[in-house]
Structure formats: structure tokens, C-alpha cells
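J.: Need the 3D shape of this:
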Amino acid sequence: MKALPYGISDFPRIRCEDYYYVDKSRFIEMLERQPPYLFLIRPRRFGKSLFLAMLEAYYSIDYAGRFEELFGELYIGQHPTKRHNSYMVLRFNFSEVSSKLEFVDRSFCEYCCMVMKNFILKYEHLLGSGIWEVVNPDETNPEQMLAALKEYVSRTDCPRIYLLIDEYDNFTNTILSSYGQERYREKTHGEGLIRGFFNNVKASTSNAGAAVERLFITGVSPITMDDVTSGFNIGTNISMLPQFNDIIGFSEDEVREMITYYKDENALPADVTVDELVELMKPWYDNYCFSEDSLEERMFNSDMTLYFLNNYLQLGKVPKMMVDNNIRTDYSKLRHLIQIDKTFGVNASVIQQIVAEGSITVQIATSFPAEKMTDTENFKSLLFYFGMLSIQGVYRGTPVLGIPNLTVREQLYTYLVEAYSKASIFNVDISHFSSLVMEMAYDGKWESVFRFFARELERQSAIREFIDGEAHVKGFLLAYLGLTQGYVLFPEHESSKGYADFYMMPDLLHQPDIAYSYIVEVKYAKRDASEEDIASLKKEAAEQLVRYAADEKVLRTKGGTKLELITLVFKGWELIIAEKL
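T.: You can find the predicted model right below:
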């Protein structure tokens, strides 16, 4: 039985050691029909490195003798292009560069020069010994070394170079998040080493007989490329083209095919169907879309999919933690990159709006410098590139972005709670709050949860100026409830059927003995609202609760729990009604 390649991005190893491989080789044909210098942005842990490793094995001359072994059974092996195994491949992975400020220059120089020296040694039989007369093997400046290499290649008849750069912005993003914009600017602007290096990359593609004939760069945002090249004007950004929506990650069909393979190998419990596993995974790992022209084609995060299946194959049940710790670590880095305004500024409010309302609209920016990344429209675009938001539709010609899945929602809840705390606006004892939620889940003591939360709203005066509408109260509640265990929260905006605010679906996969499930409707009245206004809100809440209680999803997922329908009415920051229907 094929092993799952969880955590492996070595394409030859996957093919030779008989790991399961989701064939993405058909995109090679499509890429060759594009301009020769390409740029692809995708979220972290989506399979970019494996894709570049496949390109290296396909195009590099030194893999020519292994073409059948590596590609024979794949699409491109059956439909090879003329360019296969015809290049010298120079591949950089900038995640290997140190992001510690005191070491970054030296690490960048040492790494780049090492990669280029190894490239020359590997292809010396094609380059000729004269290469060492032009390129100093002891060179420590990567800009100079690349300049010498491209000059030599461009005036000889040796094969051209296919340049691959993986995670081009990895260490610069870390510098930006850890040390701030000024230090980041020192490394990416003016006479900085990184800018000089990319200037030579550009030069390598532009002269007659250019040394670099093809180029493929991957990253998680367009910021660094905009900064080091004054806009990505050396290539074509294919990130949002509809034909490349599924170039990275797994489609639902690919996930089903993988699960079916292991089902046929009797590696899964006999009573578990493919449909059941897909339905388990979809809310957590699916629903990424990178092109407004591919709305029907939603992608699974490949790392998270493999994490789940790897655990399931070993244990015969869902993993205890549905979110891979590696994903949590990566999202933590992204949260620090998106600097939180100490005064809970407009961009923190953007996060709150997304959590409460489910979506925002924005014309996605294709490039912007780091100094403008906190501009609201750029900030929204950055959330899209990082995978925290995904395209859900189009409204009046503008893309609608929403939270793709539960994994991302958990990260946004964490972000929002951190923002409240850092801005000294609101801070709740999560440990105590979680214990109250457990009593709610097992003993039906729901009122103490919301009364405690309401008391905190009253006690912490700094929060009051932010409570100017129902969405804010709801946003606070969702953020904090989302960080407790026992329930999976499904806000109403996911259904768009005029239901109550959120369904607290019992997490029966991990806590099968939970006794209660809840649907909650939050209503907000202004401080001067009349008794008639309050009565009207209460009546409206009851109607929405009853409607949601009859929803097929609720009936299917509540299991044997007792479903309680809760109305909360806030008047200003005061909870004046908390009752069960």
C-alpha cells in the first residue's frame, strides 16, 4: 500500500518510494503556454514546494535518464512536451535563509552562493571548465556571482537556465513581522543585498541570449516582490487566473480518489464511507478559491488533508486535534505580520466585521509595498493571500471574501481576542469561561455563560465605546466562544436563510457524551429603546430560532443532544433578556 507523503516535498522520493501522489503534472503543459517568467502566490503549507520539486525533476537535464521512472505513469509522462529535461535548473528555497536580523545578510549571501556553486558543479560538464575563470568559487556576494554566471551562460552555447525560487518572501516576511518596516526596508530597498540580487535575476531574463529562459517564483504575498523590483515587472502573475485555481492544493475529486484508494486497500474501517470522511473534512480544510471565475471549484489545503488522513489511517478515527500544530505555528507568524493596532484601529475592526458578518468585499490588489499593507483595501487583500479569506462570490463586480473553513476561523478568533487584549479594550479569563462552557455542554447551565460575559462587558468600561451595534456584541461572543472546546460554531451567515445568529454544534467526534446543543439569537437595542421595541426584538428572535431548529443540518448534527433555543437581548452593553424558548 502506498504511504501518505505527509510533510514530504521531495518529488523523486515520493515517486521512487511509492508514496501516494496527486498528479499535478498536467499543469506543465499549461504553464508552457504562458509567458516564460511566472509568479504564483498561495497560502503556506499548500504544496508549493512539492510542485517546484516536480518542475525541477521534469526540466532538469540531470534527471533525463529517470524520466520514465518519475513521470511514466503521470499525465505528463504520457504527454511529454519538447522542453522536458532540456534545462539546467537553478533552484533556491529562501526558507533556508536565517531571518534573525544580525545574521540575515551573511545567511543570504552564504546560502545563495552555495546554491550557485553547487549548480555549477552539477552542470560543469555542460558549462565547461571555463566557467571557473569567470565565476570565482570563493565569491561571497550573490549579486556578483549571479551576474558572472548569467554573463557566461548568455555568451556560450550551453543549455539555458530554468530558475526556480521557492518561498521567495519567507525570511523577509519574518523580518517585517519581528523587526518592523524600517529594518525590513533596509534589506529590501536601496543598495540592499536582496534588491541587488533580484535586479540581477531581472537582468538574467532580459538581454539577447538571456541566460534564464524560464522562471517560476512562489510566495505567500506580493509585498516583497513589489519592494525589491518596483512592482513585479519581470513576469506574469498567474495567481488568480481561473485555469490555475487548482494548481496547488487538492480538489474534492482528488480527495475522494485518495480516500477511495485507501478504502479499497482495506486501510479504513469497514463501516466508514468515502462520503462520510469527505463530509468530516470539508468544514475544516476545504473551501479555498483563488479566482472569481472558478467559484464552483473549491480547494482543500493539501497539508491539512494529509494530516487528517495520516492520523485516520493510523488510529482508525479522527485526530484529537483537527488543526495541525504546524498550521497553527504558521498562522501565528502571519498574525504577527499583520501588525495589531494598539488602539484597535480600522484593520482590527475589519477582522471583527468578518467574524460577525462572515464576509467583506474588496478589489484584490495584485501588488503593494510593505509600507502600504495596512491600508484597509491592501489589508483585506493580504488576508486573502495568506489564506485567511477566500473568494466566495462576486457582488456588483467586486469579489466577496469570506472565511474558508473552521481551521481559519479559529485563527481569526485568536487574532481578534489578542487584538482586544493588546489594545486594553477587553480581556476575559478564558480558563474560567471554558469551564462555564463545559457546564453548558454537559449540565445544560447555559445562562451562567452569557451572564458572565455580560458582566464582563459591564465591568470593563473600555469596551463600551465599541458596542454600538448587534454585530459587535456578536463578534465578541463568537471570538471567545470559538476558543473554547465542546462546540463547533456555525454563524448564521453561512446559511444565508434568515436563521438565528449561531448554532453551537456539539463536537460529538471528540466529546461524544455532550448532552446539550444550542442555537443562539443575539438582539441589540439602543439605550433608549422602548418596551415595545424590546418585545418586537424578542418576537423576531423566537421566529428565527424556530426556523433554524428545523434546519436539516441541525437535525443531522445534534445527535442525541437536547437542543436548546436561546434568546439574548442587549440594551447597550446590558443583557436584559436571557431566556430559553
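J.: C-alpha only now, for contacts and for neighbours.
T.: Fine.
J.: Quick one: residues contacting residue 62.
T.: residue 85 (C-alpha atoms under 8 Å, 6 or more residues apart in numbering).
J.: So it: helix, strand or coil?
T.: helix (DSSP: H, G, I helix; E, B strand; the rest coil).
J.: could you measure it against residue 91, distance?
T.: Separation of residue 62 from residue 91 (C-alpha to C-alpha, to the nearest Å): 14 Å.
J.: Identify the contacts common to those two.
T.: Joint contacts of residue 62 and residue 91 (C-alpha under 8 Å, 6+ apart) do not exist.
J.: for the stretch 451-581 of the chain, what spans make up the strands?
T.: 487-491, 502-506, 516-525, 562-571, 574-580 (DSSP state E, counting those that start in this stretch).
J.: To compare against the first, here's the next sequence to fold:
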Amino acid sequence: MMKKLPVGVDGFEKIRTQGFYYVDKTMFIAELLENWGEVNLFTRPRRFGKTLTMDMLKAFFEIGCDRTLFDGLEISKETELCEEYMGKFPVISITLKSVDGKNYQEACAALRSVIGIEAMRFLFLLESDRLSEEERAMYRQLIEVGSLQSSVFTMTDAVMLTSLKVLSLLLSKHYGRQVILLIDEYDVLLDKAFQNGYYDEMVMLIRNLFGNALKSNADLYFAVITGCLRVSKESIFTGLNNLNVMTVTDEYFSDSFGFTDDEVKELLVYYGREEAADIMREWYDGYRFGERLIYCPWDVIKYTQALRRNKNALPDNYWANTSGNELVRHFIDKADQSTRDEVEQLIAGGAVRKRIRQELTYREIDSSIENLWSVLLMTGYLTTTGRVSAKDYTLAIPNAEIRDLFVTQVREWFGDTSRADISRIEKFCAAFPDGDAERIEEMLHGYLWDSISVRDTAVRRNMKENFYHGMVLGLLQSRSDWLVRSNAETGEGYSDILVYTPDKIGIVIELKYADDGNLEKGCADALRQIEERKYTAALERRKAAKIIKYGMAFWEKECRVVMGGQ
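T.: Prediction:
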């Protein structure tokens, strides 16, 4: 029976025991043991397998582990390593991605719950004859809840701040072995705290919690921490001199998160969809970690799932659709004309040179457009194409999925900023039923020079036309009393934009992108297409009193508008 695709499954044991396909990343364990520091921080974008990797580490190192989970995997060939390390350590494992709250008190309650639930995995400590009564009392403070029916943990703030250190002390004393500490998605709660206005309080709490657990902890063998961003040492990791940081620009562990080209090919062959390799690469490859090109695993799994249902399935924005992508939108909102020009270069397939700051506080992220470039790299919206100096990199959009996201966000941004200028937009819209092609062209030209456009031959023609189509459509849709349709079926095909006003004026608009810069020919081709494909048929059926046809042609930031015969 063919294995299931692990869509949204990040439990290592579940994948290995319930018939899910697994891309073998177990040699990460060997590389970690060979290159580890006492505290190891790995930063990668979301949906690149960080949580599954952490669960794999827990399954490998924890005392009492099921060794058969690793049968047939690459790490099982390292017999001496497995004999020395597999199943030999107490492991504390928490994820902070669910720690949220509208205020600091709610977030603290959520953090208590995460720590308390993990502590309850070790209820045997209540009966351990290797602990003193005082030490067992310390453990009870970690797991106490308000009532038998309540799941609200009541540990005080002081107890919470020392909770991970105390738990490592108790486990180390019980087992006679140092503890491995795993903290997944450490920066998520900081992001949420910043968004909800209690960032300073949360920074102080996490600084103390991590400081107690990670700094001068004699009971700690090593710790692994994951997140998207490397939050400034002065903010969180104060005084932590044993921090071993591995970001997307580092050579080590470059293929430990995400899928390599060979791994994707093997997966597609397994499911009989190897013919989709090229489109999979175009849409979801292109992330450069160190010197390795890496696919986003979430995208690969989701698109393979679609291909299993329909071998001709088109790719989609799977990764981009897992969040609101406010970061790109915020970046575009803050962009000046120079930065907009750089975004155009990126969308067109080019690269920009930027100085990257690997350490930032959340307050600094928003303080300048230059810092936002760094965040776009760390969170997966951009990737490196080369290193110019110690801190300077060339950045590019990694693949078709992210390019499409940028185009979409640019289009939405343009529509919103344009609609904010009510008088300007009203004049623009009024020019269409007035038959004033000159005014339409003049105002479109102004909008283009104020905005980000899609240019250059590096981008497919339909993507360029889609951008200009979306821009004009967004402007016209500001008239709520007009019927405005996009790609409406009429006559013998689909017109780009169809408008019907309360005054029974019908408007047909066809857009072209002039690859050769010949705007006059582009307009003529557009008007000819309206006539040949009878795009006015739907308006004629509505008994339009007047029908106006416009051919529009665009090239970079230049445009031409020609009105056809009435």
C-alpha cells in the first residue's frame, strides 16, 4: 500500500508508525553531535520542518525511546553513535508557537500551561527515591492546577522563571544523566507580544527563563532552539556566551531543513509524478541555505497531494497562503520610490545588494526599511544569490510562488493607496464614460510612476498583463454603483474588463503588454481583438445606450490608451 503524504503532520512517531512518507533527515543528529555547542539556535522560515526535526531529536535521545522508529533510516547505519546516544538522556521538549494572549497576563497563563503540561510527563518524580522531599515539593509546584476540574496551572511567576532549570535539575538527579532541552519556535511569542503591546514584559520574562535554563546550568547536556529570526542577544540571550547560531546563510546544516532536489525527485518518482519535476522546481525550489538550493517542504507535499488527484494540477501558493503575509505588505507600504524600483527589479527576476543584520530586536525590525530587507531574507520571502562581503548579500525572490505573492501584494497595495485619493480616482473613473482617452492615459501614467510595476522579459507575459489588469480593475471597482466584471465571458471569448454604468453606458477594455515597447501596435491589437471576438455582445444584450471600447497597452511604466469606434 502506498504511503500517505504527511500533510500537516509533524509528529515523528506518528509518521513512522502510521504509514506516512518520510524524507529522511536523521543524519541531522550525527551532524549536530559533531558540530554542537552547548546551546544551538537554528533559524529557518516557517513550514520548513523545524518542529518535525525537534520531535525527531526527542524520539532519538529520550530514555525509553522506541529504537525501531529509526530502523532503515540513515542514522541507524551509525552503529557506534546510536549505541552511545540513542535513548540515553532525559529530554525536556516544549514549543512556544501556541503561547498567545491579548495581554501579558493571558500570555503568561499560556506559557504556564506549556511548561506545566511538559512537566506532567514526568509524574514518576513524585515517587522518586533519588529526590529529597524538598525536591519533590519543587516538582509539585510545577504541576499544580487550580482544581481537579481545572487545567489552569497555578505556578507563580517566580516558579515559572526557574521552571526549566528546576525540571532539568530534578530529571538529572533522578536519572544520573544530564538533560537535553528542546525549545521550538522560541520567537513566536515575542512576535505576538510585540503585536499586542506587551513586548517589554515578555522580553524580560523570556530573558530570565532562558537565562536560568541555559546559562551555567550544570544539569544541561545541550539545548536546541528553533525560530524564524535570530533575536538580538541583548534582547533575549543576555550573557549567554555558549550560543551556537546557525542561520540561513551558514554552511553547516544547510540541507537539514527543507527538501533537496534529489529528495523531491525521489518523492515524485514514488508517487508516479516525476513528469512534474520541472514545474515543482520552478515554483517551490530556489531557497539558498548556505550553498545548497532547497525546496519548501510544505509546498512540495501540498502540490504532490494535488498531483495525486489530478496529474495536470496547476501549482498554487501553498506556503504563502498559510499566513496573512503582513510582512510583505508592510514592507511595500514603507517603500519609497527607490525601494519600489528595487521591488520591480526583484519581481522582474533581478537581484538587489543589501547589508543584512542577522541580529535584530522586534523594535528594530520596524524602525527602517533596511532592517525589513533582513527580515524578508530570514523569513523566506527572499533568498541570497551571493555574498559580497561579511555582511553584504545579493538578494532575490526564490521562486514563482513568492514572485506571484509579491505581485499580488503589490496589486492590493496599489489599489488601496489609489482608492485613498478619492478626488483623483473619481476623475479617473469619470473619464471612461466621457470617452476621454487622453485623460485616462495621463492619469494612468501618473499612477504607474507612483507605483511598483511588473517589467522585464524575465517575468512571463501573462504575469505582466495580470499586474496592469489588476491595477486598472482595482481603480474602476472603487465605483460601487458600476457593474465591473473581470475576464467576463462575452461573445467568443473573455474580455479583460467589462463595465456597465447606471446611465446604460457600456465599456469594454482590453489590455496588452508591449514586449517590444510598441504601444500603438499594442492598442491596435487590443481593439482588433474586441471586434473579432465580439466582446460587446453582453453589453448589447443589456440594451446599452452607448458602448465605448478602449485598447490599452503597457510597457514598464509607460502606457497608451486608444478609444475604438462607437
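J.: What distance do you get for residue 39 of structure 2 to residue 211 of structure 2?
T.: Counting by C-alpha to C-alpha, the gap from residue 39 of structure 2 to residue 211 of structure 2 is 11 Å.
J.: same check, this time on residue 247 of structure 2
T.: Separation of residue 247 of structure 2 from residue 211 of structure 2 (C-alpha to C-alpha) stands at 21 Å.
J.: swap in residue 190 of structure 2?
T.: 16 Å.
J.: Counting neighbours, go ahead and name the busier of the two.
T.: Using other C-alpha atoms under 10 Å as the criterion, residue 190 of structure 2 and residue 211 rank with residue 190 on top: 26 against 20.
J.: ok, that one - contacts?
T.: Applying C-alpha under 8 Å, 6+ apart to residue 190 of structure 2 gives the contacts 199, 202, 203, 362.
J.: Would you tell me which helix is longest in structure 2?
T.: helix 400-420 (DSSP state H).
J.: That one vs structure 1 - mean distance after superposition?
T.: In the superposition with structure 1, the average deviation recorded for helix 400-420 of structure 2 is 3.3 Å (mean C-alpha distance after the TM-score superposition for structure 1).
J.: Name the helix or strand for the residue most central in space within structure 1, please.
T.: Note on structure 1: the residue nearest the mean C-alpha position is residue 387, at 3.0 Å, using C-alpha atoms, centre = their mean. Counting by DSSP states H and E, no helix or strand carries residue 387 of structure 1.
J.: Just give me the match in structure 2 for residue 134 of structure 1.
T.: Using TM-score structural alignment, the partner of residue 134 of structure 1 in structure 2 is residue 138.
J.: Which parts of stretch 55-67 of structure 1 count as buried, going by neighbours?
T.: 55, 56, 57, 58, 59, 60, 61, 62, 63, 67 (16 or more other C-alpha atoms under 10 Å).
J.: And it, end to end?
T.: Note: stretch 55-67 of structure 1 ends 12 Å apart using C-alpha to C-alpha.
J.: One more: stretch 119-126 of structure 1?
T.: End residues of stretch 119-126 of structure 1 are separated by 11 Å (C-alpha to C-alpha).
J.: where does residue 182 of structure 2 land in three-state SS?
T.: Applying three-state DSSP: residue 182 of structure 2 is strand.
J.: Quick check: chain neighbours aside, which residue is closest to the equivalent of it over in structure 1?
T.: Mapped onto structure 1 by TM-score structural alignment, residue 182 of structure 2 lines up with residue 164. Spatial nearest neighbour of residue 164 of structure 1, excluding adjacent residues (C-alpha to C-alpha, 6 or more residues apart in numbering): residue 91 at 4.5 Å.
J.: wait, that neighbour sits on residue 168?
T.: No. Using C-alpha atoms under 8 Å, residue 91 of structure 1 is not in contact with residue 168, being 11.0 Å away.
J.: need the contact list for the residue mapped onto residue 89 of structure 2 from structure 1.
T.: Correspondence of residue 89 of structure 2 to structure 1, assessed by TM-score structural alignment: residue 87. When the contact criterion is C-alpha under 8 Å, 6+ apart, the partners of residue 87 of structure 1 are 59, 60, 61, 159, 160, 161, 162.
J.: Ok, residue 54 of structure 2 next?
T.: 182, 184.
J.: where does it sit relative to residue 456 of structure 2, distance-wise?
T.: Per C-alpha to C-alpha, residue 54 of structure 2 is found 43 Å from residue 456 of structure 2.
J.: Helices of the stretch 451-566 of structure 2, start to end?
T.: For the stretch 451-566 of structure 2, the helices defined by DSSP state H, counting those that start in this stretch occupy 461-476, 519-532, 537-541.
J.: repeat for the stretch 51-200 of structure 2
T.: Going by DSSP H, counting those that start in this stretch, the stretch 51-200 of structure 2 shows helices at 79-85, 104-119, 133-143, 157-161, 163-175, 188-196, 199-214.
J.: what's in contact with the third one?
T.: The one in question is helix 133-143 of structure 2. Outside helix 133-143 of structure 2, the residues touching it (C-alpha under 8 Å, 6+ apart) are 115-117, 119-120, 125-126, 128, 153-155, 159-160, 163, 166-167, 170.
J.: Switch the helices of the stretch 451-566 of structure 2 over to JSON lines; also include distance to residue 413 of structure 2.
T.: JSON lines is the format used below for the helices of the stretch 451-566 of structure 2 (distance: least, C-alpha to C-alpha, whole Å):
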{"stretch": "helix 461-476", "distance to residue 413 of structure 2": "10"}
{"stretch": "helix 519-532", "distance to residue 413 of structure 2": "26"}
{"stretch": "helix 537-541", "distance to residue 413 of structure 2": "31"}
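J.: For residue 272 of structure 2, find the nearest of those helices.
T.: helix 461-476 (30.0 Å; C-alpha to C-alpha).
J.: Report the angle between the closest one and strand 558-563.
T.: 70 degrees (axes from the mean of the first three to the mean of the last three C-alpha atoms, to 10 degrees).
J.: residues of helix 461-476 of structure 2 that come out buried?
T.: 461, 463-476.
J.: in those, which two residues are the furthest apart from each other?
T.: That would be 461 and 476, which, of the buried residues of helix 461-476 of structure 2, are the farthest apart (C-alpha to C-alpha) at 22.8 Å.
J.: so who does the residue lying closest to residue 104 of structure 1 once chain neighbours are set aside touch?
T.: Distances taken as C-alpha to C-alpha, 6+ apart place residue 98 nearest to residue 104 of structure 1, at 5.3 Å, with adjacent residues excluded. Residues counted as contacts of residue 98 of structure 1 (C-alpha under 8 Å, 6+ apart) are 104, 107, 108, 171.
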